[in-house]
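A.B. asks: sharing a model prediction with you, sequence too.
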Amino acid sequence: RDRTGVTPQSKALTPEQQKIQELEARIARLEREKS
């Protein structure tokens, strides 16, 4: 499920958008750890 959902999106995104997604993922992880 993860591979099919993530890879097509990441390929379509620009390098800048990929970096933004990575940062958002890190923030989400930090928020989960805090809560």
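C.D. replies: Now that the structure is in, tell me what you want to look at.
A.B. asks: all contacts plus neighbour counts: C-alpha atoms, from now on.
C.D. replies: Will do.
A.B. asks: neighbouring contacts of the strand or helix carrying residue 9?
C.D. replies: Counting by DSSP states H and E, the element that carries residue 9 is helix 2-12. For helix 2-12, the surrounding residues in contact (Cα atoms under 8 Å, 6 or more residues apart in numbering) are residue 18.
A.B. asks: one more to weigh against that first structure:
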Amino acid sequence: MLDHLISDPMIKKTQKLANSIVILIIVDLAVVNYSSYD
């Protein structure tokens, strides 16, 4: 049941989108922290 949900293409797309957003937030925070050291 759970495997079927995870393999659902829509869920995969949502997970990819969520991962991209998380990466963008991390990069954004890293850039802000890096430039605040200047």
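C.D. replies: In hand now; what should we look at? Since the model is a prediction, treat every value here as computed from it, not as a measurement.
A.B. asks: need the TM-score between these chains.
C.D. replies: Remark: TM-score between the superposed chains equals 0.63 [TM-score structural alignment, normalised by the length of structure 1]; 25 aligned residues with a Cα RMSD of 1.4 Å.
A.B. asks: following the chain onward from the helix holding residue 9 of structure 1, which element is next?
C.D. replies: Sequence order places helix 15-34 as the next helix or strand after helix 2-12 of structure 1, per DSSP H and E.
A.B. asks: which bit of structure 2 covers that following helix?
C.D. replies: Mapping helix 15-34 of structure 1 onto structure 2 (TM-score structural alignment) gives residues 9-28.
A.B. asks: average offset of the matching stretch relative to structure 1?
C.D. replies: Its aligned residues in structure 1 lie a mean 0.3 Å from stretch 9-28 of structure 2 after superposition (mean Cα distance after the TM-score superposition for structure 1).
A.B. asks: off-centre distance for that stretch?
C.D. replies: Relative to the centre of its chain, stretch 9-28 of structure 2 is centred 3 Å away, using Cα atoms, centre = their mean, to the nearest Å.
A.B. asks: what's the answer for stretch 10-26 of structure 1, then?
C.D. replies: 6 Å.
A.B. asks: okay, the angle between the helix holding residue 9 of structure 1 and helix 15-34?
C.D. replies: With axes from the mean of the first three to the mean of the last three Cα atoms, to 10 degrees as the basis, helix 2-12 of structure 1 and helix 15-34 are set at 140 degrees to each other.
A.B. asks: in helix 2-12 of structure 1, what's buried?
C.D. replies: Using 16 or more other Cα atoms under 10 Å as the test for burial, helix 2-12 of structure 1 gives no buried residues.
A.B. asks: center of structure 2 - which residue?
C.D. replies: residue 19 (2.0 Å; Cα atoms, centre = their mean).
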